[in-house]
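**Student:** Need coordinates for the below:
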Amino acid sequence: MKQEALGMIETRGLVPAIEAGDAGVKAANVKLLGYELVKGGLVMVAFTGEVAAVKASVEAGSAAAARVGQVISEHVIPRPEADLRMVFKGTTGKPENDPPSNSPDDNPPGVDDSSSDADKNVKSDEPSEYKEPVGEEMDLTSMTVGDLRKLARKTPGVTIHGREISRANKEKLIKEILRARGRKD
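**Tutor:** Below you'll find the model as predicted:
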């Protein structure tokens, strides 16, 4: 008679969890149920299979994960209740609150999604505040705030000085630098 077990390893970070899953599956004849992203950077990997195989798998997975990161906990539940197994069925590691994508490939063949064009027209009445950075502005947006502050202090024509530069946010610094460079040219 085959006795099923549920094995779990909880790690801090995804890399140790992947390592635990890989080593656990290679160590014994178990099925990797998946992983679950938990708050605070914790990731839980779950295995199922025969009790002895799951125990060996969890031990090997924990040891492998400990070599590359931090193992928070490990546990094997021999002969779990059938309802508990339903909790882990279909665990994929994707957050449940992800919005569904509306790409054209998602529609079944023969279904016309013409309502998306009408929605776009309705939204166009609202003023758009976001502008795509171009050229020199794109280089500035990739800089850190500290680097932008240093650049603002060295750029002639910047109207903010001293503590104003220290207190300015990234957007204000970029605006000032671009305005000063525009005046200089």
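**Student:** contacts and neighbour counts: CA atoms only from here.
**Tutor:** OK.
**Student:** Where do the helices of the chain begin and end?
**Tutor:** Using DSSP state H, the helices of the chain run over residues 14-27, 51-68, 82-88, 115-123, 136-141, 145-154, 163-167, 170-184.
**Student:** Next, the second sequence, to be compared with the first:
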Amino acid sequence: MQALGLIETNGLIAAIESSDVMLKTAEVDLVSKEFVGGGLVTVSVVGDVGAVKTAVDAGASAVEQLGDNFLVSKHVIARPDSEIEPLLDDPKAKKIPEEIVEEDSVESKEETPKEKPIGFKPEELEPKRIAELRKIVKTKTNLNISDADLQKMSKKQIITEILNSDKEG
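**Tutor:** As a prediction, the model looks like this:
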């Protein structure tokens, strides 16, 4: 950990706003969100020293725009000692990267039709969105359909073309 940034807010909305701005502003990772009590919420981020400083300043500024009473404090610790890492271990925070990994796996499933060998079944194609079907058509080398014609085709027509190209194989 090169730097640790902390923002403490009154209320969850301000904490979410600060987290959103921090993650969009700089290359930092969200480490934890902790409900301190009495409506206080602390959000922690880690990353390069400059990135964390930038993110915390931007997050604090965004919270101040919500109102005067939402920002309680902000702080950046450059190069914190490694012994404070156990203080940041939050089981909820560890779920964040797992969710991102799951999103990536969903994207890779969408790309699967491009790599799939010949032989689609109608029941595989029906639930797909028309954009996905167009991508499949573009990967078929034995189909000579222009982009303009492809945009004009209905979902049924596109499925028929894909199935016919599989038969011709």
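**Student:** could the helices of structure 1 be laid out in JSON lines, adding mean neighbour count and distance to G41 of structure 1?
**Tutor:** JSON lines is the format used below for those (neighbours: other Cα atoms under 10 Å; distance: least, Cα to Cα, whole Å):
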{"stretch": "helix 14-27", "mean neighbour count": "22", "distance to G41 of structure 1": "8"}
{"stretch": "helix 51-68", "mean neighbour count": "22", "distance to G41 of structure 1": "15"}
{"stretch": "helix 82-88", "mean neighbour count": "11", "distance to G41 of structure 1": "19"}
{"stretch": "helix 115-123", "mean neighbour count": "9", "distance to G41 of structure 1": "36"}
{"stretch": "helix 136-141", "mean neighbour count": "14", "distance to G41 of structure 1": "28"}
{"stretch": "helix 145-154", "mean neighbour count": "17", "distance to G41 of structure 1": "26"}
{"stretch": "helix 163-167", "mean neighbour count": "13", "distance to G41 of structure 1": "32"}
{"stretch": "helix 170-184", "mean neighbour count": "16", "distance to G41 of structure 1": "28"}
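**Student:** Select, out of these, the one closest to H75 of structure 1.
**Tutor:** helix 51-68 (7.6 Å; Cα to Cα).
**Student:** Find the centremost residue of structure 2, please.
**Tutor:** The C-alpha lying nearest the average C-alpha coordinate of structure 2 belongs to I100 (Cα atoms, centre = their mean; 5.9 Å).
**Student:** give the contact list for that residue.
**Tutor:** Residues in contact with I100 of structure 2 (Cα atoms under 8 Å, 6 or more residues apart in numbering): none are found.
**Student:** Could you dump the helices of structure 1 into JSON lines and include distance to Q3 of structure 1?
**Tutor:** Output for those, formatted as JSON lines (distance: least, Cα to Cα, whole Å):
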{"stretch": "helix 14-27", "distance to Q3 of structure 1": "18"}
{"stretch": "helix 51-68", "distance to Q3 of structure 1": "6"}
{"stretch": "helix 82-88", "distance to Q3 of structure 1": "12"}
{"stretch": "helix 115-123", "distance to Q3 of structure 1": "52"}
{"stretch": "helix 136-141", "distance to Q3 of structure 1": "58"}
{"stretch": "helix 145-154", "distance to Q3 of structure 1": "58"}
{"stretch": "helix 163-167", "distance to Q3 of structure 1": "64"}
{"stretch": "helix 170-184", "distance to Q3 of structure 1": "60"}
